[in-house]
Every structure is written in C-alpha cells, then in structure tokens.
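1. no sequence on hand, only this structure:
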C-alpha cells in the first residue's frame, strides 16, 4: 500500500518523517556514528553489494518466518535491539515493547533505558535485558537479578563500544538534566517541532534523561552522564569476568559486539547461548567493516555451536533474508524502529516491523523458499572481496 498520513511504506520514509518531527539534536543523536561514520555508512551500503539468485516457478504458496532465539519462540526473525535513553517519544521503551509483543517477537532492553525493566517486561514477556560491564560484580549481578525478577528471559552483555564523542559532523549537545537552563537552550529547536513538543506536553512530563535500571536498591536513578561516568571508570572486563556473569545468570546468555572469529570462539568457550555480530551501529571503532561483511567468517567458525544474530544496517526485509542466508538465525534492529516511533509512536514501530515482515515474505517467495530455515549461502551472490574480514 502507498504511504498515507498514518502509514509509511518504507523505513526510509520513517526516517524522513522522524527528521521532520524531531528536534535537530534528538534526530542527530539517532543518526550519528563515530568519527567519519565510515562503519555506520558501510553497515547499510554493504547490503547493496549482495544479490539474489531467484527462481520463477514451483514457488511456495506459503512462507514460514517463525524461529526461536535464546529459548523464545518468535513469529519473525527480527528482534528489537537494546538502545539507550529514548527521548523520541514519551512512552519510550514501553511502546516499543507493546509493538514487538503484538508482532510476536522479542525485545532487548538497554540497562541505559529510560523506562524501568518492570514496566517493559509487563508489556512484553519475551524480554532480554542488556547490560554493560558497569560497576563491580555485585552491582552487575544485582541488576541482572532485578531483571530476572521482572521476568527477563535472557541476558545480553554488550562489549562493542569504546566511548568516543568525536564525530566529524559534531556530536549533539546532551544536557546533564532538563533544568531551566537546558530548556531555554533547546527552546528554539522545540518551537520549530511543535508536534514533538505537543506529545510531551500531553504526557505531562519532560524527556527523562535518567537511567532507572542502573539504580541500586534505595538509590536514585543516575543521570545519563552519571551512568556513563560510572561505566567509563569501571575496569574493563576479561573473558573470565564474562564467564562468571554467564554462570551467575544461569540462563540464556548473549554476547553482543562480535566482529572477529577469535572472539566468537571465546564466546562459545565461556558458554554463551548466542552472539550478536555487531559494531554498535557504527558507534565503536570507525573503519570496522559492516556487520554483514564479518558474518560469513564468524558463521564458518562457530555457526554450528551457537545462535548467531546480526545487528547493523537492516532497512528492508530483503536485508534480513541476506543475513539469514549467510548464517544468522535472526537480526536485531535499532535505528529503524526508533525512526518508526519518532514518526508515529507505537503504531510507527508496528509499521516498521510489518514492512520488514512483508519484505522477508517477498524475498522468500522470489527465492522459492517456504521457510527461512531453508535459506542457504547459495541463495546470495557475494562479490569477490566482499567480507574484508579476518578469515581464520
């Protein structure tokens, strides 16, 4: 169907609407990548280099997209990737959780989220809680146990971010808190985006820049920058630290940020249930290849030992199919659903998921596959030197 006031036909249209609706600083926080943005841009462009080998007759009348990830049955191979403080809409992660639940899929919730894990888990029981290595072991375990008590079915440890604010186009200003000084600074942006401002006025609150899931018992939720300071001053984890956390958790456990086959093997060695091939959406070490370029070598190394997820650059259902054919069990999306939420709230997130579901179905039909589980690398035309990644 063609785009209407309440429906957008593509993720690209969702992005255009998000840019039109959001204040510039908020929008730039969604699209910015490290330094020159080489990795961020490659995440998307790399999919364009991959082709299909379609069939034209004896095509399946029905196509199945259902799969399981970390013990959870999902209706489509697309999960919500955990993203930090969401100032794009007042309902934030709760709206995202409802949309994902309605689509029959799972959600990753960031420990830096703007909504408490209890509220989000109530909206979608297929919840995976994400954490960084922030604070001492006791604090990290306390957060994990809080998430478990709320109903989280799995734990994700994110290791793929070296903190850097350097961006060639400039990092957007993020205040410590929205006090009078900050409100006055942002007033010109808000006035030019009245629909965004009206959403918050109707909600009766201001964008929340605190991180409630990092608060210990009886503690106040730290601010966004307070949480980052704690993270930046925490000693870096070792693989033995990650093994310890996996053993303490005792349930489905994913390591996010794998871009090298050696790290994939180490994740398998410490007992991970799943790994996410990810470069943090281009917000880690700029010049790292696109996630999809790293996927084939990692799938060759550990594909029969661990569930592999692909995170980065997904904009179409055909992108999902390419990732699955090259070895992923499912993909995770970040910017795509945030643009959807900015464009039209919960309905916008649902819209994005439906776009991807339809695109997956169309690609399966063209390839003559009745299920995502029938996809194989031979369905994809991979150009020479596409991977640009370590192969050992």
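-> Structure's in. What do you need? Source: prediction; values computed, not measured. Residues are numbered from 1 along each chain as shown.

2. could you use CA atoms for every contact and neighbour count after this?
-> Fine.

3. ok, which stretches of this structure are strands?
-> Using DSSP state E, the strands of the chain run over 51-52, 67-69, 72-74, 78-80, 107-109, 127-131, 154-158, 253-258, 274-278, 307-311, 330-333, 380-381.

4. so which of those strands gets nearest residue 178?
-> Closest approach to residue 178 among the strands of the chain is made by strand 107-109 (23.3 Å; CA to CA).

5. show me the helices in the stretch 51-200 of the chain, by range?
-> Using DSSP state H, counting those that start in this stretch, the helices of the stretch 51-200 of the chain run over residues 92-102, 117-123, 137-150, 180-191, 194-203.

6. could you give the angle of the third one to strand 154-158?
-> Looking back up the chat, that one is helix 137-150. For helix 137-150 against strand 154-158, the angle by axes from the mean of the first three to the mean of the last three CA atoms, to 10 degrees is 140 degrees.

7. need the residues that contact helix 137-150.
-> Helix 137-150 has contacts (CA atoms under 8 Å, 6 or more residues apart in numbering) with 117-118, 121-122, 129, 131, 133-134, 155, 213-214, 216, 245, 248-249.

8. then the first one?
-> Counting by CA under 8 Å, 6+ apart, helix 92-102 makes contact with 79-80, 86, 106-107, 109, 113-115, 119-121, 123-126, 337, 341, 345-347, 349-350, 353, all of which sit outside it.

9. then this one, side by side with the first:
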C-alpha cells in the first residue's frame, strides 16, 4: 500500500477515489457496507444537498473563528472522528495513526471498542489529543467497570454508548469472516480472558455473544452514569419528531446526544441524520450538546449541520480514506480540507 496520496486529492471525494484504488475489494466492501439495499447510506449524503444556505452580505468576515468547545474541550474546528472498527485494514499503524492525525488538527477522536490498538496505546501515541471511548454493553458489570476505569486512567474525556445496535451482527453470523490482516481486540478482551479463535471466526463470535449484552436498556445507561466520572454520550438517537429517546436521555443526565444511523450499516430505511437533527435539537432544548454523523463530505455540509443546531459533526469513512492513502498525514489532510472548506463556506455565508 503506497504511503503517498495522489497529489491532486484536494477534496474528500478525491480521497475516497484514491483510497478505493489502493484498498483491496474486501476492505472496500467492509468499510462501505451500505446495509441491505443501501437506501439510508445513499440518503445520508443526498439529504445535505436538499438544504440551502441563505447568505448575509456586506459583513466583515475577513477573520473567521472555526473553534468550538465540546464537553469542555476546545477544538480548533467542529469536525471530529467517529468510532469505526479495525483501522488496521486501512493502514498498518491503525488507530494510532488516526489519533495522531486528529491530534495534529486539535480535534477529537472516538476510539472504538472494535479497534486493533488498545486504549493505552492510542493515549500514549497522541497524549495531547482529545479522546473519547466507545464502550460496549456487557452482561458482566465487572467487565464494564474495568473498562470504564481503563478509559479514565488513560485520559479519555468522555464515554460513547452506541444505542442503535440492539443485536450485534456477530450473533447472527453463520459463516466466518476471513480478514486479510491479523488483528486483535484489546478493548473487548481483557488480559485474563481466554480468547477462542480469531476475529471473524465462528468461535470468537460465539464467545462474544456470551459476554456482550444484546438489547441494552435505559437501566444499563443509568448504571454507566453512576459508575463513571466521565460525561456520557448516547450515539444512535434518531427520534426527534417523537422525541422520547432524546428527552429520556436528557432527563437521565446524559451530556451529549449523537444523532447517527450507523452510516447506514445497520438498519436500512432509516431517515438521513440531517433530516431529524432539527427536531432532536428542539427536543433537547439546550440541556445537552447535540452532534451528528452520516454523509458529511464537505465544509458546506458541516456548516449546514451547525446552522441546524449541531455543536459538532463526526466523520467515519472519510477519516479511513485519509488513513488508507497516507496514514496519520492522510487523516490530517482530510481534516484540513474540511476545516478550510468550512472557513470558506462561513465567509461566503456572511458569518
């Protein structure tokens, strides 16, 4: 895999093209994985194009401030990296490189439980970076407690709970997945676990089914809240016009509502995230920060999400495309493109 991205890659779309030329068919399919018919995956991107910006003219926009404070951490711009699995499929340095790229741009990264690198390795590689941890729900609360403590000790500043995956996909798997590279899952398996098989095998899938908790409930969220000092963010909230989930989360003291449909990888036929964002912002009423992922490809997309009430947006696949093209520098390049595009869009919108 070449370490040098095509010199003409000056947009996220061009990074996608360059990455797809480098990645194997297996990895391209694994990362894109649109879910069933791919309706939600496609609509996430298309939905942004249905919204229009109304510019204000003759304003002094010579200096623009793209910085934002997210859960108490000041970021240079409101684009952070979403939790995505197995970065080693894109680059040998895996999540360590992604974290370095994010830290170099002074923005946040959410480390997935399904990562090749451990919480501690990522923290050591990018000690000045802003890091959140995506925690799975487990049957054994003791296991969850140990992972919560590891995240706190390693300097992670928030916990993300994904609530839109009531059934983990490995519980449904009938045939093994043979990955093209070897990797481990140090944020799922603890040091004293006996790990059967390899990731993707039916043996490991069966073992994961025994330790993870399908169909987690609000009681599990309450337990996490009571057992950590870190702010808790719920990822996967979509109910806005019927705002039960958003309001219930706020009433429990959740610090962040992360509007997401899993990039269209889980349930197909869900609404695009930008379409439900305004309803959720209204339901939350300023009592928690609201974030969004799904379909963000340009700085104009970022500005539209901010205008509709998001505090920050997250990118998943674009960060992986940068990683595949050029490691940590590629991640930085993708983020820089979005920052520059956002600043220009702000100027042209008169803000």
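-> Structure received. Nothing here was measured: the structure is a model prediction, and the numbers come from that model.

10. from the contacts of helix 137-150 of structure 1, keep the buried residues only.
-> By neighbour count, with 16 or more other CA atoms under 10 Å, the contacts of helix 137-150 of structure 1 hold 117-118, 121-122, 129, 131, 133-134, 155, 213-214, 245, 249 as buried.

11. out of the strands of structure 1, which is closest to residue 236 of structure 1?
-> strand 154-158 (12.1 Å).

12. so that closest one aligns onto which residues of structure 2?
-> Per TM-score structural alignment, the counterpart of strand 154-158 of structure 1 in structure 2 is residues 158-162.

13. the matching stretch vs structure 1, mean deviation?
-> Mean deviation of stretch 158-162 of structure 2 relative to structure 1 after superposition (mean CA distance after the TM-score superposition for structure 1): 0.8 Å.

14. what sits up against that stretch?
-> With contact meaning CA under 8 Å, 6+ apart, stretch 158-162 of structure 2 is reached by 71, 110, 131-137, 230-236.

15. need the max-distance pair from those.
-> 71 and 137 (22.5 Å).

16. before we move on, back to that, want to try a markdown table for the buried ones among the contacts of helix 137-150 of structure 1, with distance to residue 220 of structure 1 as columns?
-> Formatted as a markdown table, those follow (distance: CA to CA, whole Å):
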| residue | distance to residue 220 of structure 1 |
| --- | --- |
| 117 | 15 |
| 118 | 16 |
| 121 | 21 |
| 122 | 22 |
| 129 | 20 |
| 131 | 18 |
| 133 | 20 |
| 134 | 16 |
| 155 | 23 |
| 213 | 10 |
| 214 | 9 |
| 245 | 25 |
| 249 | 25 |
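
17. out of those residues, which is nearest to residue 232 of structure 1?
-> residue 134 (8.0 Å).

18. mind listing what the spatially closest residue to the closest one that is not a sequence neighbour touches?
-> Leaving aside its sequence neighbours, residue 134 of structure 1 sits nearest to residue 231 (CA to CA, 6 or more residues apart in numbering; 4.6 Å). With contact taken as CA under 8 Å, 6+ apart, residue 231 of structure 1 is in contact with 132-135.

19. go with 10 Å
-> 132-135, 163, 225 (CA atoms under 10 Å, 6 or more residues apart in numbering).

20. residue 159 of structure 1 too?
-> For residue 159 of structure 1, counting by CA under 10 Å, 6+ apart, the contacting residues are 131-133, 236-237, 242, 255-258, 278-280, 284.

21. in ChimeraX, how would I select just the buried ones from these?
-> Those of the contacts of residue 159 of structure 1 that count as buried under 16+ other CA under 10 Å are selected in ChimeraX with:
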select :131,132,133,242,255,256,257,258,278,279,280,284
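
22. tell me the one of the contacts of residue 159 of structure 1 nearest residue 27 of structure 1?
-> residue 280 (17.6 Å).

23. the closest one matches what in structure 2?
-> Using TM-score structural alignment as the criterion, residue 280 of structure 1 maps onto residue 262 of structure 2.

24. how close does the closest residue to that match other than its chain neighbours get to residue 264 of structure 2?
-> Leaving aside its chain neighbours, residue 262 of structure 2 sits nearest to residue 236 (6.9 Å; criterion: CA to CA, 6+ apart). The spacing between residue 236 of structure 2 and residue 264 of structure 2, counted by CA to CA, to the nearest Å, is 11 Å.

25. what's the match for residue 139 of structure 1 in structure 2?
-> Residue correspondence to structure 2 (TM-score structural alignment): residue 139 of structure 1 is matched to residue 143.

26. next: residue 215 of structure 1.
-> Matched by TM-score structural alignment, residue 215 of structure 1 corresponds to residue 189 in structure 2.

27. next one: residue 307 of structure 1
-> Using TM-score structural alignment, the partner of residue 307 of structure 1 in structure 2 is residue 289.

28. contacting residues for the nearest residue to that match once chain neighbours are set aside?
-> With CA to CA, 6+ apart as the criterion, residue 289 of structure 2 has its nearest non-adjacent residue at 4.7 Å, and that residue is residue 256. By CA under 10 Å, 6+ apart, the residues touching residue 256 of structure 2 are 70-71, 158-160, 231-235, 246, 249-250, 284, 287-291, 311.

29. please work out how many residues are found near the residue mapped onto residue 310 of structure 2 from structure 1.
-> In structure 1, residue 310 of structure 2 lines up with residue 328, judged by TM-score structural alignment. For residue 328 of structure 1, the count of nearby residues is 26 (other CA atoms under 10 Å).

30. next: residue 90 of structure 1.
-> 23.

31. for residue 300 of structure 2, see how far away the aligned partner of it in structure 2 is.
-> The pairwise alignment with structure 2 assigns residue 90 of structure 1 to residue 92, based on TM-score structural alignment. To residue 300 of structure 2, residue 92 of structure 2 is 32 Å away according to CA to CA.
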